[in-house]
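Participant: Next input, structure requested:
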Amino acid sequence: MENPIIEGSCRERDISYKFLAEHTELSELEAGIPYKEFFFHSKARDKDLEFRVLKRITETRKHAECLVENSAMTCSMNRYADILPYKDTLVHVPGYSYINANFVDGACSGSEQMIIATQGPLHRTMEAFWAMVWEYEVSLIIMMCNLLEDGMVKCEEYFPSENNIQCDVFEISLAKSTNKYPFLIERVLIMTHVPTQETRIITHLQSTAWPDQGVPSLADEFSSINYMISLIKKKWLANRSKIVVHCSAGIGRTGVLVGIFNVVTALEELLEKEAEDENVEPRVSIFGAVRRLREQRWGMVANVKQYKFIYKFMEYWITSFLSHQQQIGQSL
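Facilitator: Prediction:
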């Protein structure tokens, strides 16, 4: 039986789902895999083929017609000319004409538009970025890139490292910086609206291990990714404030993290329901999770290597979960 947090259409426009509905032979790609069978299925699936299908059905002419036009105004505010946001999920910031950012739904119940997926700020878009953070009461920013990679600037240093940063009517200061994991920096930022002196505390996580267009060592980053997932959940559940996730373009590494978060939280919700009702079958659909992300921001999870990484992460996650459950059973 179809479950909207595992397989099925987005809340609003979903071009690729209509295509799947018309081609039942492909709809099996989205069908959820029972989590206890996931490892076997993951090894057996042709992920290269799956990703080719994903690109084919989510990068169509109809999708392109939904993108913001690459005008003279928007062009100067896009880090990459070919990475444009969808119009219907576009984030609007009062006082600013445009920002390359999209709202993305979480996978668990009641988590519509919980995530803002965006590009790494440019110098000219820093003010709009911080105005967006303030407008949507963002409590957590996750940065999935370095400022400089392979000699190329991937993101402006939009956050303070020592001195305070002034962005229009906002001042941002650094209260604390710690290395949570070898490649994960956690900063506590204080954002002040200067005219009113209202302040907010924002957590800033920067993961430095993910190469552009690539993936990190899962053995090294599994705990770090789990920490990011847990903090997203904690911040969202605390007050329903938006979560900003970005890398350089805001689709590759950003898409992988958001995809993993959605798959994990959807599975956790079903596992909780299974504990109350044995007729509930917890399932996983990597294809479905990524397909829906790509309907909300163009090109999310940019290549097959990143797509395979989500599968690999869930193999680790489910194996760890089942091992933990077995240990609990043995201790009773």
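Participant: from here on, contacts and neighbour counts on C-alpha atoms
Facilitator: Noted.
Participant: Contacts only, for Phe313.
Facilitator: Neighbouring residues of Phe313 by CA atoms under 8 Å, 6 or more residues apart in numbering: 218, 222, 260.
Participant: typo on my end, Ile83
Facilitator: Residues in contact with Ile83 (CA under 8 Å, 6+ apart) are 249, 298.
Participant: That one in helix, strand or coil?
Facilitator: The three-state label given to Ile83 by DSSP: H, G, I helix; E, B strand; the rest coil is coil.
Participant: pretty sure Ser111 is touching Val104, no?
Facilitator: No - the criterion here is CA atoms under 8 Å, and Ser111 misses it with Val104 at 9.2 Å.
Participant: Of the two, which one has the most company?
Facilitator: Between Ser111 and Val104, counting by other CA atoms under 10 Å, Val104 is the more crowded of the two (24 against 15).
Participant: Tell me how far the more buried one lies from Asp82.
Facilitator: To Asp82, Val104 is 20 Å away according to CA to CA, to the nearest Å.
Participant: Ser173 reaches Met191, doesn't it?
Facilitator: Yes - the pair Ser173 and Met191 passes the contact test of CA under 8 Å, sitting 6.6 Å apart.
Participant: out of those two, which sits in the busier spot?
Facilitator: Of the pair Ser173 and Met191, Met191 is the one with more neighbours under other CA under 10 Å, namely 23 against 19.
Participant: Counting by contacts, list what the strand or helix carrying that one packs against.
Facilitator: If you go by DSSP states H and E, Met191 is part of strand 184-193. Applying 3 or more CA pairs under 8 Å, 6 or more residues apart in numbering; DSSP states H and E, one finds that strand 184-193 contacts strand 170-181, strand 198-207.
Participant: if you set the cut-off to 10 Å instead, what comes out?
Facilitator: helix 126-135, strand 140-143, strand 165-167, strand 170-181, strand 198-207, helix 218-239 (3 or more CA pairs under 10 Å, 6 or more residues apart in numbering; DSSP states H and E).
Participant: quick one on the thing from earlier: give the residues shared as contacts by Ser173 and Met191.
Facilitator: By CA atoms under 10 Å, 6 or more residues apart in numbering, Ser173 and Met191 have these common neighbours: 164-166, 201.
Participant: now the other sequence, so there's something to compare against:
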Amino acid sequence: MRGGIREKKGYLLEKSSFKILFFGYLKGDVQQTASQKSLVSSQFSDGPIPSPSARSSTSSWCEEPVQSNMDISTGHMILSYMEDHLKNKNRLEKEWEALCAYQAEPNATTVAQQEENTQKNRSRTVVPYDHSRICLKGENSHDNSDYINASPIMDHDPRNPAYIATQGPLPATVADFWQMVWENGCVVIVMLTPLAENGVKQCYHYWPDEGSNLYHIYEVNLVSEHIWCEDFLVRSFYLKNLQTNETRTVTQFHFLSWNDQRVPTSTRSLLDFRRKVNKCYRGRSCPVVVHCSDGAGRSGTYILIDMVLNKMAKGAKEIDIAATLEHLRDQRPGMVQTKEQFEFALTAVAEEVNAILKALPQ
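Facilitator: Next comes the predicted model:
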């Protein structure tokens, strides 16, 4: 499976605030390579790991290579600026304090707090705003309700959300989850949590391990489960609406090594994971479903990284990462929950620039 992603960007730095301004042109080519094997194997580039199910397939994991013709001096200037920001802990602390003091307006959550809906929320604090929530079609819902704990996340186009940030499904909300996927035309799901951590359930197992499961009027068939490396795997589902007999293929990218309230041990695997997600998603206009347990901490961090890097790839004239996070919090409360997660997002952006630099002819 091979493909490329073309990126355009150039840079000019403004030292007075955490901004990256863009002026030039960059063409990057991200090549994805992986063997799609149908046979079960336990051989990995980083050593053997057990197959999670009999239907799993595996491959020798090869990190997504990055190629670019970005100007070397410009790239080093960006990287130096990012690293300086990360090393200046006092500056980072003040920026995080300002972000914590930020209040979204409007911020009413009356629908989410209604008695019939509170049982559908994993968290009391992470619930969708009234003005920014995904509404299901009540006539197609198993309980005639339009509520789901999910928020549309807009980037630049207010008519077309780039993401849907949502909590991990509960046993009582699995049918709602698949209804949301269906009604919003979603074909990619990004899952950022294990099903349980230290005996605490983080997300209900909302897909079949083999064969098919029926969730209200939505039949979900597991087509394949492909292990890329010890950090993430990819599942393919065949989703069928039994009311209309229409079908759709949905791909779930499951990142396994990101614990709640923490950050991954390194940016490398998450950045490669992101490249694979975007390779699958390229050219589509539907929102990407992103969820962890509550749909805010890990989900917000991933969306922040992806949104900033996508803006860069599209040749945006100005990037302000703190302002981008405020933009996310305008649409869903609690996005990026800890200073460590915010710092990880900054590090990931710097590492992606570094990866481009390393791919350049020196």
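Participant: TM-score of the superposition?
Facilitator: Overlay of the two chains. TM-score (TM-score structural alignment, normalised by the length of structure 1): 0.79; 286 aligned residues with a CA RMSD of 2.5 Å.
Participant: List just the nearest of the contacts of Phe313 of structure 1 to Arg61 of structure 1.
Facilitator: Nearest to Arg61 of structure 1 among those: Ile260, at 27.6 Å, using CA to CA.
Participant: And that closest one? What does it align with in structure 2?
Facilitator: Structural alignment (TM-score structural alignment) places Ile260 of structure 1 against Ile305 in structure 2.
Participant: Tell me the spacing between that match and Arg298 of structure 2.
Facilitator: Relative to Arg298 of structure 2, Ile305 of structure 2 is positioned 11 Å away (CA to CA).
Participant: So which of the two has more stuff around it?
Facilitator: Taking other CA under 10 Å, Ile305 of structure 2 and Arg298 do not tie; Arg298 has more neighbours (29 against 23).
Participant: which residues does the more buried one contact?
Facilitator: Arg298 of structure 2 is in contact with 191-193, 258-264, 290-292, 304, 335-338, 341, counting by CA under 10 Å, 6+ apart.
Participant: Which entries within the residues you listed meet the buried criterion?
Facilitator: Among the contacts of Arg298 of structure 2, those classed as buried by 16 or more other CA atoms under 10 Å are 191-193, 258-260, 263-264, 290-292, 304, 335-338, 341.
Participant: Just the ones in strands from those residues, please.
Facilitator: Secondary structure from DSSP state E places 191, 290-291 of the buried ones among the contacts of Arg298 of structure 2 in strands.
Participant: I'd like these laid out as a markdown table, including distance to Gly315 of structure 2.
Facilitator: Shown next, in a markdown table, are these (distance: CA to CA, whole Å):
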| residue | distance to Gly315 of structure 2 |
| --- | --- |
| Met191 | 28 |
| Val290 | 24 |
| His291 | 28 |
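Participant: Identify, from the residues you listed, the entry nearest to Lys311 of structure 2.
Facilitator: Taking CA to CA as the measure, Lys311 of structure 2 lies nearest Val290 of those, at 18.2 Å.
Participant: Which residue of structure 1 sits opposite that closest one in the alignment?
Facilitator: When structure 1 is aligned by TM-score structural alignment, Val290 of structure 2 is paired with Val245.
Participant: Could you find the closest non-adjacent residue to the match of Ile260 of structure 1?
Facilitator: Excluding the flanking residues, the one nearest Ile305 of structure 2 by CA to CA, 6 or more residues apart in numbering is Ala345, at 5.6 Å.
Participant: Could you check which helix or strand contains the equivalent of that neighbour over in structure 1?
Facilitator: Matched to structure 1 by TM-score structural alignment, Ala345 of structure 2 sits across from Ile310. Here Ile310 of structure 1, judged by DSSP H and E, is contained in helix 304-331.
Participant: What is the neighbour count of the equivalent of Thr178 of structure 1 over in structure 2?
Facilitator: Under the alignment (TM-score structural alignment), Thr178 of structure 1 maps onto His226 of structure 2. When neighbours are counted by other CA under 10 Å, His226 of structure 2 registers 22.
Participant: Would you quantify the distance from the closest residue to His226 of structure 2 other than its chain neighbours to Val234 of structure 2?
Facilitator: In space, His226 of structure 2 comes closest to Ser57 once its chain neighbours are excluded; the distance is 4.7 Å by CA to CA, 6+ apart. According to CA to CA, Ser57 of structure 2 and Val234 of structure 2 sit 10 Å apart.
Participant: Would you mind grabbing the residues shared as contacts by these two?
Facilitator: 224-228.
Participant: Highest neighbour count among the residues you listed?
Facilitator: Within these, most neighbours by other CA under 10 Å means Ile227, with 27 neighbours.
Participant: Now do the same for Val301 of structure 1: its match in structure 2.
Facilitator: Match for Val301 of structure 1 (TM-score structural alignment): Val336.
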